[in-house]
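A.B. asks: below are the sequence and a predicted model for it; my questions follow.
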Amino acid sequence: MLQSDQLDFISSLELPARKPVIATRAAFAAAPTLPGVSFDENTDNGVVVGESAIGLTDSLSEQNSIDVMNCISLMQQGADKKFDKETQRKQWYEFYTKGLATLGWNTTNNASQLYTPRASEFSMDQIALEIIGAVSGGGAFRSIAEKTLNGLQKDQGALNLLENNSASESFGTFQILPCLESSKGQVAMVLNCLEFKKQVRTKRVLFFKFKKTNVTIYRAASQVQLNTNLYARIRNSVEDKLAGGAENFLEQFEI
């Protein structure tokens, strides 16, 4: 893909008035820039970005962690501005994944599909782990996802932020995104999205017991990689697009 095509796409994106907090090296070095967020690449980190909970293991470099957050943040905001995810579910996810592909992620045409849980009663965190395990074969990705969910459950502020960005009384959507970095510095992630219509009148998304008869679930999931060389040439443009963000979009939690 030509760099000019990437830059044109980034320039054309419209973002909502509530822009996400930008993640940059300088921002992580200056605590006032990102309230409540610090960075230590020697530990595992969990970060809520809008409706996504990202699991960043200690294998990820500082730069790769920042790049993951900014990619998710930019495309989530861009898709939110263009489509109503409650009424235009398919269009939202298609725009979101195509945008990530433009930024350098090797996403494929992985459409959202109806998903029927095996159990008659379940919570959405259990469904997320089931899907992540099936896509990745279990192992490291599922383990990171479990740690991310456990950390999220213990941090009410981060959980509230995710659920406030995720749900209405009758609809919910969220992403649990476990990430790894190879010994060669390549970033891999299980890209997944769960969307559900619910008859139970609640804005809870995770850790709430639903009955199979009360929800209709759609899911999309695949294992993807970031072409770091492709992304590096547009990194500054992504950060410029996200600059001047507002609070209440990004929050760190322990995993």
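C.D. replies: Sure, I can see it.
A.B. asks: rest of the way, CA atoms for contacts and neighbours
C.D. replies: Fine.
A.B. asks: neighbours of the residue lying closest to Phe208 once chain neighbours are set aside, how many?
C.D. replies: Excluding the flanking residues, the one nearest Phe208 by C-alpha to C-alpha, 6 or more residues apart in numbering is Ser123, at 5.2 Å. Ser123 has 14 neighbours, counted by other C-alpha atoms under 10 Å.
A.B. asks: swap in Lys197?
C.D. replies: There are 18 residues near Lys197, going by other C-alpha under 10 Å.
A.B. asks: that one touches Thr213, doesn't it?
C.D. replies: No - with contact defined as C-alpha atoms under 8 Å, Lys197 does not count as touching Thr213 (11.0 Å).
A.B. asks: what about versus this one:
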Amino acid sequence: MSRVRRALRESTKFTDERAVANPEVAIKEQLAADSRHTEMRVEKAQEFIGGLVLPNEGPLVAPGLRLVPAAVARTLNLDTVADNPDDSLDDIVLDEPTTAPVAAVDGNIVATFVDGIRGQHIFDVLDSCLLAQLVANGKCDRESQPVAWTRYYGRVLEQVAWVVPAFDFFGIRSEAGRFSMSAALLKVISGIMTAGQIDLVSGAIEMMQGLPADDRRLQIFRHNSVEANAGNFQVDSVGESQNGMVSLKLCAFNFRTSENVTDVLWWRFSSQATLLQATRTTFVLNTHIYDRIRDAVSAKLGDRAQKFIAGLPDFSDEEGGGDR
């Protein structure tokens, strides 16, 4: 066992592990609780975050260049370039609702956000999900233990203001000789997402397929979703209700097959030689608590958000904003 993984086992503490049947009801119960309950949850979350030991992911790299802070680049008189000039996250205003859908790569997640979400909440979702991925990476092998990894991912999110219901994986089989992951993905997400959300996910995948092979966003997703003949990834859709309730529809997939896979989202798999599993559920964020722990999450991530999160081209020319 590695030193980092041993440290994670010793330092990561969990509380309140009761299964949640309905996350929206649970959120309403939390909001109705007295201030002492809220203070207790904030304190426990801060203690949890403070005790985390994240794996060392090495230097920040992108195809053909090394990422360094802008101030360092200026000090060393280095030329600076924009990683992705069409990164939709660059145009988000934190204190205002978005006027168009947004899509981003977040480690092994393709995340889509319908329009009308407060800008700050988009980054809250991306940051907290990245934190959960990194902690889960230190606890479980993402490819060989995908179910355990995803469950641990959910347990981490529970500690940082998310309400996470119990969920189970199910198998997916195709009667054809080969099947595309995009077709299997569509079948799974159609069981939980609205038509508008499905359109956004499809649009995000099409955008990724149209990116150059060395695009940093493709590299992020490839390196965090697939290793040789096994993979573990998510496709999420996030919305915000009129009363500010942020919900994440999670669709998680894992597979093992007989051939090495590169671009999993549009790969064609052998039906006989592939084991494919998926789960789908809805997480809800307690924004009242997350507002109090946001700085702790950001501090724990440090510069990792720059390495693992990148916005896809915007949807401004797409029709419709997705149903909430």
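C.D. replies: Arrived safely, thanks for sending. For clarity, every value in this text was computed on a predicted model and none was experimentally measured.
A.B. asks: map Glu10 of structure 2 onto structure 1.
C.D. replies: In structure 1, no residue is paired with Glu10 of structure 2 according to TM-score structural alignment.
A.B. asks: could you check how far Glu10 of structure 2 is from Leu52 of structure 2?
C.D. replies: Per C-alpha to C-alpha, to the nearest Å, Glu10 of structure 2 is found 10 Å from Leu52 of structure 2.
A.B. asks: what residues in structure 1 pair up with stretch 268-285 of structure 2?
C.D. replies: Using TM-score structural alignment, stretch 268-285 of structure 2 pairs with 209-226 in structure 1.
A.B. asks: scratch that, stretch 223-241 of structure 2 is what I was asking about
C.D. replies: Counting by TM-score structural alignment, stretch 223-241 of structure 2 corresponds to 164-182 in structure 1.
A.B. asks: what comes up buried for the matching stretch?
C.D. replies: 164-168, 171-181 (16 or more other C-alpha atoms under 10 Å).
A.B. asks: and if you look at stretch 77-88 of structure 1?
C.D. replies: For stretch 77-88 of structure 1, by 16+ other C-alpha under 10 Å, it's Gln77, Gly78, Ala79, Asp80, Lys81, Lys82, Phe83, Lys85, Glu86.
A.B. asks: show me where the stretch 101-250 of structure 2 has its strands.
C.D. replies: With DSSP state E, counting those that start in this stretch, the ranges of strands along the stretch 101-250 of structure 2 come out as 102-106, 109-113, 162-163, 170-172, 178-180, 226-227, 230-240, 246-256.
A.B. asks: distance from the top helix by length along structure 2 to structure 1 after superposition?
C.D. replies: The helix that spans the most residues within structure 2, counting by DSSP state H, is helix 119-139. Compared with structure 1 after the fit, helix 119-139 of structure 2 shows a mean deviation of 0.8 Å (mean C-alpha distance after the TM-score superposition for structure 1).
A.B. asks: remind me what that helix packs against, helices and strands.
C.D. replies: Contact here means 3 or more C-alpha pairs under 8 Å, 6 or more residues apart in numbering; DSSP states H and E; on that basis helix 119-139 of structure 2 packs against helix 3-11, strand 102-106, helix 146-159, helix 287-301, helix 304-308.
A.B. asks: out of these, the one nearest Asp215 of structure 2 is which?
C.D. replies: strand 102-106 (11.8 Å; C-alpha to C-alpha).
A.B. asks: nearest to Phe208 of structure 1 among the buried residues of stretch 164-182 of structure 1?
C.D. replies: For the buried residues of stretch 164-182 of structure 1, the nearest to Phe208 of structure 1 is Gly172 (12.0 Å; C-alpha to C-alpha).
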